[in-house]
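> Here is a sequence together with a model predicted from it:
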Amino acid sequence: MIFGKKKYNLRREYDQSLVFQIDKAKIDWDTAQNSEEALLDGQVNVRLIQAQTALAKAKFNYLYREARRRKTVGHMQTHVLKSDRL
């Protein structure tokens, strides 16, 4: 402590940000999967929809692995924990 101020812990702040981004990426991935299933029957560009779903999945996997590498502790939702077996 310097002059009565607590040290600002950047690692904790970035870990919280990482957990928030993981939650958001999981929601985006779930939304993309649902959209893909709904739109595959229609007359739309199937490859574009599949690419967007694959991108959302890759983003989630990257963030999740980074959190595991950093041993980040946070509020992991149950739907995130179930996809640990990716």
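Thanks, I have the structure now. Numbers count the residues shown, from 1 in each chain.

> going forward, measure contacts between C-alpha atoms and count neighbours the same way
Noted.

> my read: A32 touches T53, true?
Yes - counting by C-alpha atoms under 8 Å, T53 is a contact partner of A32 at 5.1 Å.

> biggest helix in this structure, by residue count?
Counting residues, the longest helix found in the chain (DSSP state H) is helix 10-39.

> just checking, next helix/strand downstream of it?
helix 46-70 (DSSP states H and E).

> another one to put next to it:
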Amino acid sequence: MFFNRFRRQNVKKEYDQRLLELINSLKEEWDHASQTQEAVADSDMEMEQETALARQKYFFIYREARIRKIKNDQIQPSVISYDHDNFE
């Protein structure tokens, strides 16, 4: 009985970690699509749809993580500001 409970906890941790990795990957994909859309002067409907789809994928998985009460222990690169002039 103890081993079954221990195994279940390990499986949950493994899938929670996979979910966090997927969230980070989808966030990067959404950021990339958004930056591409902003950089292109003639963004067409297809580009806007790709950005919207990337956003929806991210929020769908993010909601699942919230339901499972998963916490991320790493800072996403999109959150970090590389503007060092503000720190002087």
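Cool, the structure landed. Note that the structure is a prediction, hence the values are computed from the model and not measured.

> Just want the most central residue of the first structure.
In the first structure, the residue lying closest to the centroid (C-alpha atoms, centre = their mean) is I22, at 2.6 Å.

> What does I61 of the second structure correspond to in the first structure?
If you follow I61 of the second structure across to the first structure using TM-score structural alignment, you land on L63.

> Might you report the residue contacts of the residue nearest to that match when sequence neighbours are not counted?
Nearest residue to L63 of the first structure in three dimensions, chain neighbours excluded: I22, at 5.9 Å (C-alpha to C-alpha, 6 or more residues apart in numbering). Neighbouring residues of I22 of the first structure by C-alpha atoms under 8 Å, 6 or more residues apart in numbering: F60, L63, Y64.

> In a markdown table, list those residues along with neighbour count and distance to M76 of the first structure.
Shown next, in a markdown table, are those (neighbours: other C-alpha atoms under 10 Å; distance: C-alpha to C-alpha, whole Å):
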| residue | neighbour count | distance to M76 of the first structure |
| --- | --- | --- |
| F60 | 22 | 13 |
| L63 | 18 | 13 |
| Y64 | 23 | 10 |
